[in-house]
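K.L.:
Please find the sequence and the predicted model below.
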Amino acid sequence: MSTVGILYPGYSAEDDYPRAEKRLHDGSLLPLVHTEMKVDAHRADALLDIGGDDVLAEGARRVAAEAGPLDSIVWACTSGSFIFGPEGAARQVAALQEVAGVPASSTSFAFVDACHRLGISTVALGATYPPDVAEAFIMFLAHHGITVLTVSARDIITAAEVGTLTSQTVLDFAAAVSADAPEADAVLLPDTALHTVDLLDALDARVGKPVLTANQVSIWQGLRLAGADVVRPGLGTLFRKG
């Protein structure tokens, strides 16, 4: 049993985490706190603000105070980590780890580590972000040896709007992204504002290859860092690898 602290910006798909917690089946916990989001916008200035060291430090202190001792902590925001660039995102995680006193990561690095775990080197990217924000993630992935063959950017500005997308819309979106690059090893859906936990096996089945989603890889990374990296059914290909 492990406790993974989750730092989540704003309100959109935070309910994915208690849903996932029920599927872990070993008593592991995913306590979540909402970090400050002054402006809900997939825009560089707003993303740099929500991922600031002071914001994450305050979140780390609160989740530890509310949940007790943590085994790891994850900044569950993709755009609020890769927007800093590879080096900046690494400094962000290092600062969070120093404050929390436990292994730390962010969703951007969780995607990289999940791809490496599955031997994925080429991906099709289904981004809910505007194209310029999606491009920053493409560059982040490229820095870590992952090539984006095609990108579909839905150009949705707010996380709140992303959180309202229906399950059928998410499934159809993933299928369309995959169809644009059938040779890709996997499909990536990089927004933690997207509800996906209840769809992980269905996404893999619909697309016919691994579909990695932001909340999925965030949870997997936290458990991995906590030493609870084991096979878990019902959470997609990534969790079936242990």
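P.N.:
Cool, the structure landed. The structure displayed is predicted, hence computed values, not measured ones. Numbers count the residues shown, from 1 in each chain.

K.L.:
CA atoms for contacts and neighbours, from now on please.
P.N.:
Noted.

K.L.:
In contact with the residue nearest the centre of the chain, which residues?
P.N.:
In the chain, the centroid-proximal residue (CA atoms, centre = their mean) is Ala214; its distance is 2.7 Å. By CA atoms under 8 Å, 6 or more residues apart in numbering, the contact set of Ala214 is Ala76, Cys77, Thr78, Thr107, Phe111, Leu189, Pro190, Asp191, Thr192, Leu194.

K.L.:
need the residues you listed in CSV with secondary structure, neighbour count and distance to Ala159, can you?
P.N.:
Listed next are the contacts of Ala214 as CSV, based on DSSP: H, G, I helix; E, B strand; the rest coil; neighbours: other CA atoms under 10 Å; distance: CA to CA, whole Å:
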residue, secondary structure, neighbour count, distance to Ala159
Ala76, coil, 29, 13
Cys77, coil, 25, 11
Thr78, coil, 24, 12
Thr107, helix, 30, 15
Phe111, helix, 25, 19
Leu189, strand, 23, 14
Pro190, coil, 26, 12
Asp191, coil, 25, 8
Thr192, coil, 27, 8
Leu194, coil, 26, 8
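
K.L.:
Presented hereafter is structure B, for comparison with structure A:
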Amino acid sequence: MMLTRGRARFGVLVPFTNTNLEPDMALLCPEGVSLHVARLGGYDQDEIPDAAQMHGLGAADLDEPLRLLQGVRPDVILYGCTSATLTHGLAFDRALAERIRAESGARTVTAAGALVHALKVLNVDRIGFASPYVAAINDMATGFLSEAGIQTVARSDVEGELDNYGQGELDPDAVFELGLAADHADAQAVVLSCTDMRSVEVITRLEQALGKPVITSNQAMMFQAMQLCGIELGASKYASGYGQIMEGVGHGV
């Protein structure tokens, strides 16, 4: 019988139009961990999620969703939007994590910070980068990673500009092709950034095609949250099968 609670509680802050983070967390979640979600506003659902919109989300008031989420006394809180802090920079991302931790008493993971953490664990400093973002946000994202000591040697952008729902509606085959296009001989890993892109479903397929690790926003958040709670990697079928990093490959965990 699957153990659905009792080991840890993960609280998740998710943008209100995001439809894929919660299903991904359910796929990735190890036995005994329960998920508890609060939704975030601070942007216009009918506008293209450009740098200004995502900058606004990152700066939005968290008091009410954070207060409600604290009602379940989570062990870890995951801030589930990558571009919201990528557009502000590395110092902002770290300050936001510290603020959530101070206000909630819970250990805290941000999506952007989790990407950096996963790459550091794998000793990766050269990547291929792909996302459904507008080009300006991708510029900010690669700058954010550069601040953290990670060089983007190749990048794959989507054609045109996807709206808030278009990002989540990219099917796994389209995400797979986006990841393939981001690869480069000098890249040690490929990063698929965005908590609303269906990246988790193609991790294993893409790793097999590329012969290198693939890191996604939601996978990286779950990996770091599991580490913070001392949950053994690869010990549960519910958290395994989603990339080398979740199996403890290449980092001695």
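P.N.:
That came through fine. Keep in mind the model is a prediction, meaning the values are calculated, not measured.

K.L.:
Please work out the TM-score for the two chains.
P.N.:
The TM-score (TM-score structural alignment, normalised by the length of the first structure) is 0.89; 236 aligned residues with a CA RMSD of 1.9 Å.

K.L.:
what about the second structure, which of the contacts of Ala214 of the first structure hold up?
P.N.:
Among the contacts of Ala214 of the first structure, the ones whose aligned partners also touch in the second structure (both residues aligned by TM-score structural alignment, their matches' CA atoms under 8 Å) are Thr78, Thr107, Phe111, Leu189, Pro190, Asp191, Thr192.

K.L.:
Show me what the second one lines up with in the second structure.
P.N.:
Structural correspondence for Thr107 of the first structure with respect to the second structure (TM-score structural alignment): Ala111.

K.L.:
how near is its match to Thr216 of the second structure?
P.N.:
9 Å (CA to CA, to the nearest Å).

K.L.:
and what of Phe129 of the second structure?
P.N.:
With CA to CA as the criterion, Phe129 of the second structure and Thr216 of the second structure are 10 Å apart.

K.L.:
So which bits of stretch 68-84 of the first structure are buried?
P.N.:
69-84 (16 or more other CA atoms under 10 Å).

K.L.:
Quote the end-to-end distance of that stretch.
P.N.:
30 Å.

K.L.:
same question, stretch 198-211 of the second structure
P.N.:
20 Å.

K.L.:
which residue numbers in the first structure go with it?
P.N.:
Stretch 198-211 of the second structure covers residues 195-208 of the first structure once aligned (TM-score structural alignment).

K.L.:
one step back: adding distance to Ser2 of the first structure, write the kept ones among the contacts of Ala214 of the first structure out as a markdown table.
P.N.:
Formatted as a markdown table, those follow (distance: CA to CA, whole Å):
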| residue | distance to Ser2 of the first structure |
| --- | --- |
| Thr78 | 23 |
| Thr107 | 19 |
| Phe111 | 21 |
| Leu189 | 26 |
| Pro190 | 25 |
| Asp191 | 25 |
| Thr192 | 22 |
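
K.L.:
Can you tell me which of these lies closest to Asp229 of the first structure?
P.N.:
Phe111 (15.3 Å; CA to CA).

K.L.:
Would you check how far apart the closest residue to the closest one other than its chain neighbours and Pro182 of the first structure are?
P.N.:
Leaving aside its chain neighbours, Phe111 of the first structure sits nearest to Val217 (6.0 Å; criterion: CA to CA, 6 or more residues apart in numbering). Note on Val217 of the first structure: its distance to Pro182 of the first structure, by CA to CA, is 22 Å.

K.L.:
Tell me which of these two has more neighbours.
P.N.:
Val217 (26 against 17; other CA atoms under 10 Å).

K.L.:
Could you measure from the more buried one over to Lys241 of the first structure?
P.N.:
13 Å.

K.L.:
residue boundaries of the helices in the stretch 1-150 of the second structure?
P.N.:
For the stretch 1-150 of the second structure, the helices defined by DSSP state H, counting those that start in this stretch cover 21-28, 51-59, 63-70, 83-86, 90-104, 111-121, 135-147.
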